[in-house]
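Enquirer: Predicted model follows, preceded by the sequence.
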Amino acid sequence: MERLTALVDELAASGIEAVAVPLDVTDLAAIAPAVDKAEAALGALWGLVNNSGVGGGTRVERETEQNYDWIMNTNVKAVYFMAQEVGRRLIERKEGGRIINIASIAGLRVLPMLSIYCISKAAVVQMTRTMAIEWARHNINVNAICPGYIETEINAEFFQSEPGQKFMEKFPRRRIGEVQDLDGIISLMLDPRSGFMTGSIVNVDDGQLLM
């Protein structure tokens, strides 16, 4: 919560109104109250960016039920029911809206020793298409972004190591992305002018999917 509060302060300094609402997305009963708090502070929702996700894994024969549940509950179940809660509100208001699910190129190709993660992100891709079809008549656009390798706290140490640097040499431009590299596509998908865009699965990967 301290980090979220610091981010709110940073945004406020730039003239952007924001509020931090803590939520464990795997606690399904907590989703609606969290959305209530956000709407009470900032007004009716127009868009949702479903960005919560976890990774990690090993060879298929070594995987555990605990890791399976942790990844699938966060990457699939929570994403589904978060979108459901927001979708219900948008349908009731009859004003349309935008939902963006963050998938991964792992949902479009196989990454070694990440079987459960790949399965979860493939599920997000299909989830997005299903929601797009069902909610199109309500003017709710549902799209997914499939990022390539983006530097985060989870992988920064690896990519700064010698094995990580060697792995990066396989990429078309021998680099990984930054979180800000997703700003443009997210802004496009949330923009009211993107009304003809729904059910799209857009990979933002600097060509990594072409390898």
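Expert: Yes, it's here.
Enquirer: CA only for contacts and neighbour counts going forward, please
Expert: Will do.
Enquirer: Output the contacting helices and strands for whichever strand in the chain runs longest.
Expert: Ranked by number of residues, the top strand in the chain under DSSP state E is strand 140-147. In terms of contacts (3 or more Cα pairs under 8 Å, 6 or more residues apart in numbering; DSSP states H and E), strand 140-147 is packed against helix 78-93, strand 97-102, helix 115-135, strand 201-204.
Enquirer: Comparison target, given below:
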Amino acid sequence: TNLKGAWTVAQESARRMVAAGQGGSLVNVTSILASRVAGAVGPYLAAKAGLAHLTRAMALELARHGIRVNALAPGYVMTDLNEAFLASDAGQRLRSRIPSRRYSQPADLDGALLLLASDAGRGMSGSEIVVDGGHLCSSL
């Protein structure tokens, strides 16, 4: 789902943009784990790293059609799916390693997503914006 699903949606979206002749913007959602290794999630890491590279490849291939392709790389975002883990002792230890000492909320991704999807980001293609409270710049 993390790689093939994103590929399938992006391909169909690009086909429709090309057919309309108007270009557009595609935004893939990768993860900070595309750039960092963690235990027990190898397939997820590989899929997100693949999606980050696929984003750059698609940016190159679709540029001639006026289609920009970028990625949003969130850190740990509090959702219904992971709330119990992030509230656990292990989750609290993880949070202590994030420089901002907080997990992101879904709304924290809005600004970066709007930049990548709108004309405000018209000069960006093949880029990845990290929204992680400084997690990637911290030490392991």
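Expert: On my side now, so go ahead. In this text, all values refer to a predicted model and were calculated from it rather than measured experimentally.
Enquirer: before we move on, back to that, name the stretch among the helices and strands packed on strand 140-147 of the first structure that sits most buried.
Expert: Comparing those by mean neighbour count (mean count of other Cα atoms under 10 Å), strand 97-102 ranks first with a mean of 24.
Enquirer: Alignment lookup: L115 of the second structure to the first structure.
Expert: Counting by TM-score structural alignment, L115 of the second structure corresponds to L188 in the first structure.
Enquirer: who touches that match in this structure?
Expert: Applying Cα atoms under 8 Å, 6 or more residues apart in numbering to L188 of the first structure gives the contacts S194.
Enquirer: Look up which helix or strand it falls in, please.
Expert: If you go by DSSP states H and E, L188 of the first structure is part of helix 183-190.
Enquirer: what does A34 of the first structure give?
Expert: Using DSSP H and E, A34 of the first structure falls in helix 31-42.
Enquirer: tell me what that helix is packed against?
Expert: So helix 31-42 of the first structure, by 3+ Cα pairs under 8 Å, 6+ apart, packs with helix 78-93.
Enquirer: Onto which residues of the second structure does the helix it packs on map?
Expert: Going by TM-score structural alignment, helix 78-93 of the first structure lines up with residues 5-20 of the second structure.
Enquirer: So what's the gap between the longest strand of the first structure and the chain middle?
Expert: Computed by Cα atoms, centre = their mean, to the nearest Å, the chain-centroid distance of strand 140-147 of the first structure equals 9 Å.
Enquirer: compared with the first structure, how much does the match of helix 78-93 of the first structure deviate?
Expert: With mean Cα distance after the TM-score superposition for the first structure, stretch 5-20 of the second structure departs from the first structure by a mean of 0.7 Å once superposed.
Enquirer: for the aligned partner of F158 of the first structure in the second structure, what are its contacts?
Expert: Under the alignment (TM-score structural alignment), F158 of the first structure maps onto F85 of the second structure. F85 of the second structure sits next to G91 when contact means Cα under 8 Å, 6+ apart.
Enquirer: mind checking which helix or strand F85 of the second structure is in?
Expert: Under the criterion of DSSP H and E, F85 of the second structure resides in helix 83-87.
Enquirer: Show me what G134 of the second structure aligns to in the first structure.
Expert: Matched by TM-score structural alignment, G134 of the second structure corresponds to G207 in the first structure.
Enquirer: ok, that match - contacts?
Expert: G207 of the first structure neighbours (Cα under 8 Å, 6+ apart): F171, P172.
Enquirer: distance of it from I119 of the first structure?
Expert: 21 Å (Cα to Cα, to the nearest Å).
Enquirer: I'd say I119 of the first structure and G107 touch.
Expert: Yes. I119 of the first structure is within contact range of G107, at 6.8 Å (criterion: Cα atoms under 8 Å).
Enquirer: follow-up on the earlier one: now the angle from the helix holding A34 of the first structure to helix 78-93?
Expert: If you take axes from the mean of the first three to the mean of the last three Cα atoms, to 10 degrees, helix 31-42 of the first structure sits at 50 degrees to helix 78-93.
Enquirer: Helix 31-42 of the first structure aligns to what range in the second structure?
Expert: Going by TM-score structural alignment, helix 31-42 of the first structure sits over no part of the second structure.
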